[in-house]
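Peer 1: here you go, sequence then predicted model.
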Amino acid sequence: MAEAHQAVAFQFTVTPEGIDLQLSHQALSEIYLSGVRSWKKRIIRLKNSVITGVYPASPSSWLFVVIAILATMYTRSDPSMGLIAKIQEHLPVSQSMSTQCQAVLSAVVFSTMLWLMLIFTMRLCLKQLLSYHRWMFEQHGKMSNTTKVWVALVRIFSGRKPLLYSYQGSLPNLPVPAIKDTVKRYLESVRSLMDDTQFERMTKLATEFESSLGNRLQWYLKLKALWAANYVSDWWEEYVYLRGRSPIMVNSNYYGMDFLYVTPTPIQAARAGNSIHSFFLYRRKLNKEELKPSRIPGTVIPLCAAQCERIFNTTRIPGEETDTVQHWQDSDYIVVYHKGRYFRLRVYQAGRLLSPREIEFQIQRILDDPTAPSKGEAKLGALTAGDRIPWAKARAKYFSSGVNKRSLDCIERAAFFVTLDDDEQGMMGDDPAASLDRYAKSLLHGKCYDRWFDKSFSVVYYKNGKNGINGEHSWADAPVVAHLWEYTLATDSFQLGYTAEGHCKGEVDSSLPQPQKLKWEIPAECEEQISQSLAVAQALADNVDFHVFSFREFGKGKIKKCRVSPDAFIQMALQLAYYRDQKRFCLTYEASMTRLFREGRTETVRSCSSESTAFVRALEGGEDDYRRLFRAASEKHQLLYRMAMTGAGIDRHLFCLYVVSKYLGVESPFLKEVLSEPWRLSTSQTPPQQLELFDIVNHPEYISCGGGFGPVADDGYGVSYCILGENMINFHISCKHSCPDTGSQKFGAQIKKALHDLIQLLSPNQKEPNKTEDGQQEVKKDK
């Protein structure tokens, strides 16, 4: 029990000769170094708070202003127009101070006030500049003079070398759309999904809502928008995620995959060593705010970074009515699951981060540990995979004190969770397509008890060296976790690397303490609840039908040559594929970010529009003008996407109006019906964010397969796609076996066919469309 002895700083015993005091110098050294590390982090946070607080100016600019004001005073001019003299009169200083010193001190006070006023003015100007979004609606490659001036001003007011959170105070608040605009856009979005009778009824409900209750609810919403940083995000997190009482596994959590064609090392412990070290390098950059602020690709426009704050040391805590997201400032360890045991693995020793080789050494110790799981420990994680209310009750009853509380606290406070899986996954074997499907299901739900689904993210390392990540959804959206995952994959393979034998590089400190196995005392009643939660989770997992494939016939390179947005192209292909699969259209959800605004998260793009349905019907019906209709549909989709990004979406506004109605205790038939409509086709794109980390041209094998999520509706599909390089699009398709009308494999085949049909429709050998007077495009018929 050497590690237990090292954990005690001192011991003493009372003897006839007096008190025998024994100090553990190693333990005291650890305490001292831990304190030093903690204070260093506090100083860094304080320094960054000052730098961020005065951005886009810099702290050194204060000295420049002071010197400039003092210099003008010595030239016997008064730039303050008498304010310095006024300050000097009311300055509460000792009479012993000379007049000259009082004048200098007054000048410094005035300079500071002037400096703060300049900062406020610059931030206000930048905020107003970032509120301008007309640039998004201009034709690609044709920038107006107004936008050119705007870009120049944004560069001027953006300052130099921003930290991660430098722009937070300058981002505009999400605007509240007008009721009439939202209702009009909603009715337009559902017109093609309803017959005349249904649409007439819905129009009547919408008109009644707009003219009566809607204005009252809107007033409360505008009042909230005046004082809240974002009128949507807190309610979205609370009511969409945290108040959900069904399992978060499959229903909410999502996953990300490893490299598709490459496994950097076949050694499980080595892959974990490099990867875990990379995660903590990212956390170090995050704490120091050294990560570059995310921006709209190809622009200087920053995106909100508020979600980054809770990447590490964060856990979703179950409650009977609602869950909560708990975040801790720091933790120097992770929790590792292997063969039914939980281990606490410290990644810092003597104040330094363990090297990849040392982490590999510690992981291998866990893999070699022959200890059996405690009674009830092996499948404990199933509690986080089942329904939330039973988990909340079990947590309060069995994990609120004693050894169970200490072990649970250890898991929940860990930087993140790690699973050492005994399976082998990846694209392998005689049937690589089927192996990818198994890989996706493993990352989404595993065995339903070998992941801790409440953690902000869990990392899975497989026996053959493959890995993957599972993210909890309430605290942040997928792009935040994807940014972390990209950095980790690139650092693991390109920066840290491996030896010829496949091990991590570096040396090992042999004095490292053994990873500490967590202790549990699980009563029989709790074991029964674990079994019940596992049964619920297993039934849910078994019902998931998943299909993953890489489409390599063409990619965004060929699509762009057809003068079409790749995202619009894929969305039209999905509409065509769904119509061919189900013989109908459905309400379609495409996730769009609203991080142009402070604390922005997502908005819905309703991809199934009147234009898209008209195109699909024309194509399937053999009509001649389907090419013109395709152009109109893709342009409409781009317009809807831009409107969603710029705060003019439909669904978040209606959602918040519904929340207000519930607070006021009033019923709205219109809102109730809108919020109950099922999203049978839920889609999301996960574009690469840090292309500079990967050389896809020279090393195309080093690409991730992207990630995916479970189906949203029992009779619907979940589709995630990732556009990689110029010639690849990866698709992740999910549905449920219990629905006889859906199938991930058959829908995947329909998507492939739709992609081929659309590219043939737009192929360069076709005559280019001409512009008509009203700006619409039409195609000359082939002779």
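Peer 2: That came through fine.
Peer 1: hey, let's count contacts and neighbours off CA atoms from now on
Peer 2: OK.
Peer 1: now the helices for the stretch 101-250 of the chain?
Peer 2: Counting by DSSP state H, counting those that start in this stretch, the stretch 101-250 of the chain has helices at residues 145-157, 179-190, 196-211, 213-227, 233-235.
Peer 1: can you redo those as CSV with mean neighbour count?
Peer 2: Formatted as CSV, the helices of the stretch 101-250 of the chain follow (neighbours: other CA atoms under 10 Å):
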stretch, mean neighbour count
helix 145-157, 14
helix 179-190, 17
helix 196-211, 15
helix 213-227, 16
helix 233-235, 16
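Peer 1: what's the closest of those to residue 431?
Peer 2: Proximity to residue 431 (CA to CA) singles out helix 179-190 among these, at 41.6 Å.
Peer 1: and the closest one, what does it pack against?
Peer 2: Here helix 179-190 touches helix 196-211, helix 213-227, going by 3 or more CA pairs under 8 Å, 6 or more residues apart in numbering; DSSP states H and E.
Peer 1: before we move on, back to that, for the helices of the stretch 101-250 of the chain, which one sits closest to residue 617?
Peer 2: Across the helices of the stretch 101-250 of the chain, the minimum distance to residue 617, taken as CA to CA, is reached by helix 179-190, at 16.3 Å.
Peer 1: quick check: residue 719 is in a strand.
Peer 2: Yes. The assignment for residue 719 is a strand, going by DSSP: H, G, I helix; E, B strand; the rest coil.
Peer 1: what residues are up against it?
Peer 2: 681, 682, 683, 684, 708, 709, 731, 732, 733, 734 (CA atoms under 8 Å, 6 or more residues apart in numbering).
Peer 1: let's bring in a second model and compare:
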Amino acid sequence: MAEAHQAVGFRPSLTSDGAEVELSAPVLQEIYLSGLRSWKRHLSRFWNDFLTGVFPASPLSWLFLFSAIQLAWFLQLDPSLGLMEKIKELLPDVSDWWEEFVYLRSRNPLMVNSNYYMMDFLYVTPTPLQAARAGNAIHALLLYRHRLNRQEIPPTLLMGMRPLCSAQYEKIFNTTRIPGVQKDYIRHLHDSQHVAVFHRGRFFRVGTHSRNSLLSPRALEQQFQRILDDPSPACPHEEHLASLTAAPRDTWAQVRTSLKTQAAEALEVVEGAAFFVSLDAEPAGLTREDPAASLDAYAHALLAGRGHDRWFDKSFTLIVFSNGKLGLSVEHSWADCPISGHMWEFTLATECFQLGYSADGHCKGHPDPTLPQPQRLQWDLPDQDPQCLALFRVAVDKHQALLKAAMSGQGVDRHLFALYIVSRFLHLQSPFLTQDSHRLGQHIEDALLDVASLFQAGQHFKRRFRGSREEDSRRRCGFLSRQTGASKTSMTSPAL
């Protein structure tokens, strides 16, 4: 609707010289005002950057520091006594050592090893409606992002006096950790006007803005309710796709390379989102009947979920449970816990005490029937569970051939066994034989685990295939029975 409304201001016409487009006066005025607002925002931000960059030091102190640096350069003095040059030799082209060597170079999975979680109110649930809680929480999160963009978040003060660096706040939103073979890197976008949503194995794109402003909490609730009411099933391989973000980083980096060529648009929607949202189908939270066990289950759901219903690469995943409880799963590399904690405190306070809910538990305001449906993401993923089976059969045939060769005295293990006997007889330690045995055992273990996972995947595929066939059969039987019943009714009913 917004695009159609904007198109009214354009008046195309055909002349002998070609096509011409005329802009109406309101459109020209809107373009002018938009450019003016943009320049005002940039100038305001530049001035604010200058002021906050100087605080808490005075311009005189900056002048003194500049003079000292110039004097040291003129006298060819090195205040670090050669330490900085030594560091540059050992660590070339490294800007943030802690971020790179503690987080980005780690090849371990993010889930449990790096990511952490944040809980909701333990004893209060503002509304039991899942879509309503998601609408208010996401609206509050985006209000916080708006304040960040306008630089209205004051720095945290140490002991109420010394301000701490606020650089980490910049990457709260629109940020994704991208896997690499040797190290990851952080991708941060200047802006994003949508969130990526996961529900029952399906991915959706939900816009967060209308033409001129942020969507209201009630409009966001409407969009999430549409996703909850959508009966469409997950596509093959889509349901467990996010589990790749919980894999070792090298493995995920290799798979992502092929995923980026096969499903680039869907992947960009997820990685380019403001943040990730998971609408869980199960309830969670503290219960009075068994507080210890329920709290453990709540923490487990926030930290790991089912392993495939969180996008662990995103800066954070907002988790909304079926009973209205909330939580966060946070990626650690972009910032420390106090940063996300400040955001979460603002979100809960704004969502509960400022936005609030109506008496029936819905977000305040009215739905917007003109909003388009949430966009279902399409993952064009080839079915590989047949290719693997074919390769496995080839491997089995090869194994049978090697087994027959070994039985006829042509196996390499016989020669290794002879060398082992000689080394034991001569009391010689053979590093070659010792290290080959450990490596061989490890390779055998890895191969058996691969075969087990292959058979498990095959059984899962068969169950899903059998279930889909049974469901289709029930649907057809139900359709035929309704048709038969309708025919009998039409045949036995008296004529009016």
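Peer 2: Happy to help now that I have it. Keep in mind the model is a prediction, meaning the values are calculated, not measured.
Peer 1: circling back to that earlier point, in JSON lines, list the helices and strands packed on helix 179-190 of structure 1 along with distance to residue 7 of structure 1.
Peer 2: Formatted as JSON lines, these follow (distance: least, CA to CA, whole Å):
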{"stretch": "helix 196-211", "distance to residue 7 of structure 1": "65"}
{"stretch": "helix 213-227", "distance to residue 7 of structure 1": "48"}
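Peer 1: which parts of the stretch 251-400 of structure 2 are helices?
Peer 2: Under DSSP H, counting those that start in this stretch, the stretch 251-400 of structure 2 gives helices at 264-271, 291-303, 337-349, 387-407.
Peer 1: can you put those in JSON lines and add mean neighbour count and distance to residue 413 of structure 2?
Peer 2: Converted to JSON lines, the helices of the stretch 251-400 of structure 2 look like this (neighbours: other CA atoms under 10 Å; distance: least, CA to CA, whole Å):
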{"stretch": "helix 264-271", "mean neighbour count": "18", "distance to residue 413 of structure 2": "48"}
{"stretch": "helix 291-303", "mean neighbour count": "17", "distance to residue 413 of structure 2": "47"}
{"stretch": "helix 337-349", "mean neighbour count": "16", "distance to residue 413 of structure 2": "55"}
{"stretch": "helix 387-407", "mean neighbour count": "12", "distance to residue 413 of structure 2": "8"}
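Peer 1: which SS class is residue 205 of structure 2?
Peer 2: What three-state DSSP gives for residue 205 of structure 2 is strand.
Peer 1: ok, now which ones touch it?
Peer 2: Counted by CA under 8 Å, 6+ apart, residue 205 of structure 2 has contacts 194, 195, 196, 197, 269, 270, 374, 375, 376, 377.
Peer 1: what is the burial count for the closest residue to residue 750 of structure 1 other than its chain neighbours?
Peer 2: Here the nearest residue to residue 750 of structure 1 in space, its sequence neighbours aside, is residue 577; by CA to CA, 6 or more residues apart in numbering that works out to 5.0 Å. Look at residue 577 of structure 1: counted by other CA atoms under 10 Å, it has 23 neighbours.
Peer 1: so what's residue 577 of structure 1 up against?
Peer 2: With contact set as CA under 8 Å, 6+ apart, residue 577 of structure 1 has these partners: 747, 750, 751, 753, 754.
Peer 1: so the first one makes contact with residue 580?
Peer 2: In this case it means residue 747 of structure 1. No. If you go by CA atoms under 8 Å, residue 747 of structure 1 and residue 580 don't touch, sitting 9.1 Å apart.
Peer 1: who has more neighbours, the two?
Peer 2: residue 747 (23 against 17).
Peer 1: returning to what we had before: can I get the helices of the stretch 101-250 of structure 1 in TSV including distance to residue 544 of structure 1?
Peer 2: Conversion of the helices of the stretch 101-250 of structure 1 to TSV gives the following (distance: least, CA to CA, whole Å):
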stretch	distance to residue 544 of structure 1
helix 145-157	47
helix 179-190	29
helix 196-211	33
helix 213-227	38
helix 233-235	29
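Peer 1: between the ones you listed, which gets nearest to residue 423 of structure 1?
Peer 2: helix 233-235 (38.5 Å).
Peer 1: next SSE after that closest one?
Peer 2: Next helix or strand after helix 233-235 of structure 1 toward the C-terminus (DSSP states H and E): strand 254-257.
Peer 1: and that next one, which stretch of structure 2?
Peer 2: Using TM-score structural alignment, strand 254-257 of structure 1 lines up with residues 116-119 of structure 2.
Peer 1: quick one on the thing from earlier: now, the contacts of residue 577 of structure 1 that are in helices?
Peer 2: Among the contacts of residue 577 of structure 1, the members found in helices (DSSP state H) are 747, 750, 751, 753, 754.
Peer 1: setting aside sequence neighbours, what's the nearest residue to the first one?
Peer 2: Nearest-residue entry for residue 747 of structure 1: residue 581, 6.6 Å, with adjacent residues in sequence omitted and distances by CA to CA, 6+ apart.
Peer 1: which residues does the one you found contact?
Peer 2: Contact analysis of residue 581 of structure 1 by CA under 8 Å, 6+ apart lists 746, 747, 750.
Peer 1: related to what we said a few turns ago, out of the helices and strands packed on helix 179-190 of structure 1, the one nearest residue 390 of structure 1 is which?
Peer 2: Nearest to residue 390 of structure 1, of all these, is helix 213-227, at 34.4 Å by CA to CA.
Peer 1: which elements pack onto the closest one?
Peer 2: Helix 213-227 of structure 1 packs on helix 179-190, helix 651-664, going by 3+ CA pairs under 8 Å, 6+ apart.
Peer 1: got the ones you listed as JSON lines, with distance to residue 450 of structure 1 columns?
Peer 2: Shown next, in JSON lines, are these (distance: least, CA to CA, whole Å):
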{"stretch": "helix 179-190", "distance to residue 450 of structure 1": "42"}
{"stretch": "helix 651-664", "distance to residue 450 of structure 1": "35"}
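Peer 1: looking at the ones you listed, which is closest to residue 621 of structure 1?
Peer 2: Among those, helix 179-190 comes nearest to residue 621 of structure 1, with 21.8 Å by CA to CA.
Peer 1: in structure 1, what residues pair with the lengthiest helix in structure 2?
Peer 2: As assigned by DSSP H, the longest helix anywhere in structure 2 is helix 431-492. On structure 1, no counterpart of helix 431-492 of structure 2 exists by TM-score structural alignment.
Peer 1: picking that back up, corresponding residue for the residue nearest to residue 750 of structure 1 in structure 2?
Peer 2: With TM-score structural alignment as the criterion, residue 577 of structure 1 matches nothing.
Peer 1: perfect, I'm done here.
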